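Enquirer: A predicted structure for the sequence below; I have some questions about it.
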Amino acid sequence: MALFFGAAAARAATPDLTLTATIEADAPEPFVGEMVILTLKGDYDAFITRERFEGVELANFTWLQLGRDIWSKGRKNGREYTTVERKLALYPQKAGSFTIGPFRHQLTIDDGTGRWTETAVVSNAVTLTVLPKPSTGGGWWLPARNVTVDDRFDMDTAHLADGATATRTVTITAVGQTAAALPPPPKLVAPWLIAFIAPEERTTTLTRDGPIGTVRWQWRLRPSKAEPGNLPAYDIPWFDTRSRQMRDIVLKSARFAYATITAPEGRAARTNLAAWLLPLLLGLSLPLVAALAGRRPLPAGTLGARLRRLLPDREAPAMRLARGRGDLRAYRRHAARRLARHGLSPERALAPLDAALFRRRAGDAAGSAAPVDLGAIDRAVMAALRRQGARTDADTRPAHGGDAAPVYSPSSSR
């Protein structure tokens, strides 16, 4: 592509053509992975019609060009010059002493008489000593001129509405690094937490002073139990190339709790169960004393387990009502309580429902729930409850030949 600079006035027989290579770093001997700016500047006392830099090959470095070449005109010693400037960001990949360059700029020059000549302008070479990267906590190495973090929740996680799902968005920006150099997202894992992470977004913005890398992470978080939980803070170390010191950015800790629940779910369930059992046991005590006279009674735990199965489960009608309305959140809440009461893991039995509730569809900005067959999930929950009941019966059934007394219940005392 032709570039036309300068006036059409006749030039000197031998034009002044100079190409200079310079390097700029935040330390005389930068570390591996630290940004180094290479500037190629050409000053040409000539009328240039075409130009191109020969392929830049930099062994032991990764690099990127910082925008397009900048052309300008000026005067020096009373003569008019055309100036071109190209900037590259270099990232050394290993330690050692390296020679960078020389570089070649191919020019087509018009001598003012309509005659074009080809010439190559060669730059100087520069040397650079690179130090090995220092040891860091966790082995992560992020050299940059500045790193900032924006960490926010879309609601107060310490006072969540019942069944609410919080969205956490973390954006990290590093000046002097590309997005590819930023760390991977941390794993937000806790026994009490359901967490789904959206695909991360990485972008690199080019400036004349170097690239600016950005990464954005977003999680949808929901407690799986009524008990409060604390998500610990997460530190990401980085090296400040200007102050030459290690620093940290911190993803803040967060407390998760439901505002309307003041007691742990397990404790509330035991209290409510006791409220059901106590009047029943008092009412049955007199006839049972007579019926059990002279026999060895079952252990209290076994008797209580069998009595619980005879009582109506207060979560069952709530589950049926939620299933009829298609209310996924209400169904999950009641089903989780019922499963936990029978010693089953809600997270395992309700995993398909959790995925539908808390994982956004790809490209769905509104975050609506994915389609789910609530009837199939309910059948699976009921099957798990039946299997658990069968296991409990097997555990409490006396061995063959034993002399354990039978369990007395309304259905067996005839």
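Expert: Perfect, I can see it now.
Enquirer: contacts, neighbours, all on C-alpha from now
Expert: Noted.
Enquirer: do you have the helices of this protein handy? List them.
Expert: 265-291, 300-310, 315-325, 328-341, 346-349, 351-358, 374-396 (DSSP state H).
Enquirer: show me what counts as buried in the fifth one.
Expert: Pointing back at helix 346-349 there. 346, 347, 349 (16 or more other C-alpha atoms under 10 Å).
Enquirer: same check on the last one?
Expert: Within helix 374-396, the residues that qualify as buried are 374, 377, 378, 381, 384, 385, 388, 389, counting by 16+ other C-alpha under 10 Å.
Enquirer: the most centrally placed residue in the chain and residue 395, how far apart?
Expert: Nearest to the mean C-alpha position of the chain, by C-alpha atoms, centre = their mean, lies residue 185 at 3.6 Å. According to C-alpha to C-alpha, to the nearest Å, residue 185 and residue 395 sit 45 Å apart.
Enquirer: equivalent analysis for residue 230, please.
Expert: On the measure of C-alpha to C-alpha, residue 230 and residue 395 end up 37 Å apart.
Enquirer: cool, residue 57 as well?
Expert: 74 Å.
Enquirer: need the buried residues of helix 374-396 in TSV with distance to residue 12, can you?
Expert: Output for the buried residues of helix 374-396, formatted as TSV (distance: C-alpha to C-alpha, whole Å):
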residue	distance to residue 12
374	87
377	88
378	91
381	92
384	94
385	97
388	98
389	102
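Enquirer: residue 99: which of these is nearest?
Expert: Closest approach to residue 99 among the buried residues of helix 374-396 (C-alpha to C-alpha): residue 377, at 66.3 Å.
Enquirer: run through the residues that contact residue 110.
Expert: With contacts defined as C-alpha atoms under 8 Å, 6 or more residues apart in numbering, residue 110 is in contact with 46, 47, 48, 49, 116, 117.
Enquirer: residue 227 touches residue 255, doesn't it?
Expert: No - using C-alpha atoms under 8 Å, residue 227 makes no contact with residue 255, being 11.0 Å away.
Enquirer: neighbour count winner among those two?
Expert: A count of neighbours by other C-alpha atoms under 10 Å puts residue 227 above the other of residue 227 and residue 255, at 17 against 13.
Enquirer: structure two is appended below for comparative analysis:
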Amino acid sequence: MRGLLCLALLLWPLTLSAQTRAVYPGELSLWVEVEETAHTPLAREMVLITIKGIYRRHITREKLVQPDLDGFSWTQLGNDDWREERLNGEKVKTFTRRMAVYPDRAGTLTIGGFTHVLTLTDEGDDWFEHKVVSPPITLEVAPAPPGQDWWFPVKTLRVSDQWSNAPDQLAPGEGVLRVIRIEALGVTPEMIPPMPELTSPSAMIFAHPEKRFVELSPEGPQSYAFWRWTIRPSNDTSTIVEPISFGYFDTVGRTEQTATISAQRVAYGTAVPQSITAQTQPAAATLPGWPMALLAAAVGFAGVLGTVWGRHMQGVAALQRFAPFDPLARQMRRAARQKQATGVRRAAAAMLLRDGPSERRSQLLHHLDRAVFSPQTGSPELMTFVRAYLRRR
């Protein structure tokens, strides 16, 4: 008799954990936790919630059905997390889902019950469906401060200003790419302010389509935005790109802040690029023998033409007025044959710097810039530009 009693006591825990069609209280639990903060959240401010479940039954299949979340925008922060843990010495299954919700308005809002649809097994190892519903919870939401052009509540914000090369040391005719990178924790990509308009008194500015994406983390969505412009001075000196700024609300410090990207000088360097300078040097002046004789004959011929045309031409500078002897003209033709618009533009700008101002050439350069930088135009006819540019003085 005593042996039977001992055997019954040993088997008693197994009978409690046996799979039955009856589901007892405490076997399946589901609830929602709101991350505690020392403040009342504002409208459109991120609120972190966690849906948790503890299950003491074998689960064959499961599906969590969330409520309508009326009055909230939301995003799920990663995949569901299932684990086997021990609770007070008992082996249980735990379920966790992390979410960020954003109240659309102020007032008392309710997060309805989440329904976990579980497939369990009974005594005959047959499957049956059972639903577990979390209790609803309420959330007090304060209104956002009035007078906001763009309400941007963010947990952390980082702004970087990057340039493809030194903006104040550009080669003649060169443009520069500016990229402003916005990194914001606690917002979705569409909550970042729209790309601002970049202005300058005299620069040519071409805006590129902005790019946005998001990375999910347990602390909330980490959103990124990239604002991009191509900038080129429209004169031969320099220009200033005006500063830009936008406001945001620091949800940690509970203060309104302003992010400002400072003004920047954009200018061509004082010297012609080294590659162009090297090609414009009259290397023939150092050649011995018959090349020197040819050069002298060419100079004499240039002098005769200068007398006929009434122009003052001297030495190698005179030779550079003729396309066959002009290294910059050869460079322009070579770049045009290779369909390198940047090379054509650089050589043309260097020629304009060497020969002095020319209204006709400046107009041709302006049209080339439009064709190169503007996304609405097609590829420029580079060889046509070169022929027209070399004819104009």
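Expert: Received, thanks. All values derive from a computational prediction rather than experimental measurement.
Enquirer: now the TM-score, please.
Expert: The TM-score (TM-score structural alignment, normalised by the length of structure 2) is 0.69; 321 aligned residues with a C-alpha RMSD of 3.8 Å.
Enquirer: from residue 290 of structure 2, how far off is whatever residue of structure 2 lines up with residue 196 of structure 1?
Expert: Structural alignment (TM-score structural alignment) places residue 196 of structure 1 against residue 206 in structure 2. As judged by C-alpha to C-alpha, residue 206 of structure 2 and residue 290 of structure 2 stand 52 Å apart.
Enquirer: what about the two, which has more around it?
Expert: Neighbours per residue, other C-alpha under 10 Å: of residue 206 of structure 2 and residue 290, the larger number sits with residue 206, 15 against 9.
Enquirer: dump the residue contacts of the more buried one.
Expert: Counting by C-alpha under 8 Å, 6+ apart, residue 206 of structure 2 has contacts 229, 230, 231, 373, 374.
Enquirer: ok, and those residues in structure 1?
Expert: Among the contacts of residue 206 of structure 2, the contacts conserved in structure 1 (both residues aligned by TM-score structural alignment, their matches' C-alpha atoms under 8 Å) are 229, 230, 231, 373, 374.
Enquirer: burial count for the third one?
Expert: One way to gauge burial is a neighbour count; for residue 231 of structure 2, by other C-alpha under 10 Å, it gives 22.
Enquirer: what sits against it?
Expert: Contact analysis of residue 231 of structure 2 by C-alpha under 8 Å, 6+ apart lists 175, 176, 177, 178, 203, 204, 205, 206.
Enquirer: what about structure 1, which of those residues hold up?
Expert: Where structure 1 agrees (both residues aligned by TM-score structural alignment, their matches' C-alpha under 8 Å), the contacts of residue 231 of structure 2 reduce to 175, 176, 177, 178, 203, 204, 205, 206.
Enquirer: buried by neighbour count, from those: which ones?
Expert: For these, a burial check counting by 16+ other C-alpha under 10 Å picks out 175, 176, 177, 178, 203, 204, 205.
Enquirer: map residue 129 of structure 1 onto structure 2.
Expert: Counting by TM-score structural alignment, the partner of residue 129 of structure 1 is residue 140.
Enquirer: what residues are up against the closest residue to that match other than its chain neighbours?
Expert: Leaving aside its chain neighbours, residue 140 of structure 2 sits nearest to residue 108 (4.7 Å; criterion: C-alpha to C-alpha, 6 or more residues apart in numbering). Residue 108 of structure 2 makes contacts with 138, 139, 140, 141, as judged by C-alpha under 8 Å, 6+ apart.
Enquirer: please flag which of the kept ones among the contacts of residue 206 of structure 2 sit within strands.
Expert: Among these, DSSP state E puts 229, 230, 231 in strands.
Enquirer: distance to residue 350 of structure 2 for these - can I get that in CSV?
Expert: Converted to CSV, these look like this (distance: C-alpha to C-alpha, whole Å):
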residue, distance to residue 350 of structure 2
229, 25
230, 21
231, 19
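Enquirer: please enumerate the strands of the stretch 51-200 of structure 1.
Expert: 61-65, 70-76, 79-92, 96-100, 104-110, 116-122, 126-130, 143-144, 146-153, 166-175, 193-197 (DSSP state E, counting those that start in this stretch).
Enquirer: can you say which of these is nearest to residue 310 of structure 1?
Expert: Ranking those by proximity to residue 310 of structure 1 (C-alpha to C-alpha) places strand 193-197 first, at 33.0 Å.
Enquirer: average offset of the closest one relative to structure 2?
Expert: With mean C-alpha distance after the TM-score superposition for structure 1, strand 193-197 of structure 1 departs from structure 2 by a mean of 1.9 Å once superposed.
Enquirer: what helix or strand is residue 300 of structure 2 on?
Expert: helix 290-309 (DSSP states H and E).
Enquirer: and the aligned residue in structure 1 for residue 99 of structure 2, how many neighbours does it have?
Expert: Under the alignment (TM-score structural alignment), residue 99 of structure 2 pairs with residue 88 of structure 1. Other residues near residue 88 of structure 1 come to 20 when the count uses other C-alpha under 10 Å.
Enquirer: how about residue 88 of structure 1, what does it touch?
Expert: 37, 38, 39, 63, 64, 65, 66.
Enquirer: can I get those residues in TSV with neighbour count?
Expert: Formatted as TSV, those follow (neighbours: other C-alpha atoms under 10 Å):
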residue	neighbour count
37	22
38	21
39	17
63	18
64	14
65	18
66	20
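Enquirer: what residues of the helix holding residue 300 of structure 2 count as buried?
Expert: For helix 290-309 of structure 2, a neighbour-count test (16+ other C-alpha under 10 Å) marks 295, 298, 299, 302, 303 as buried.
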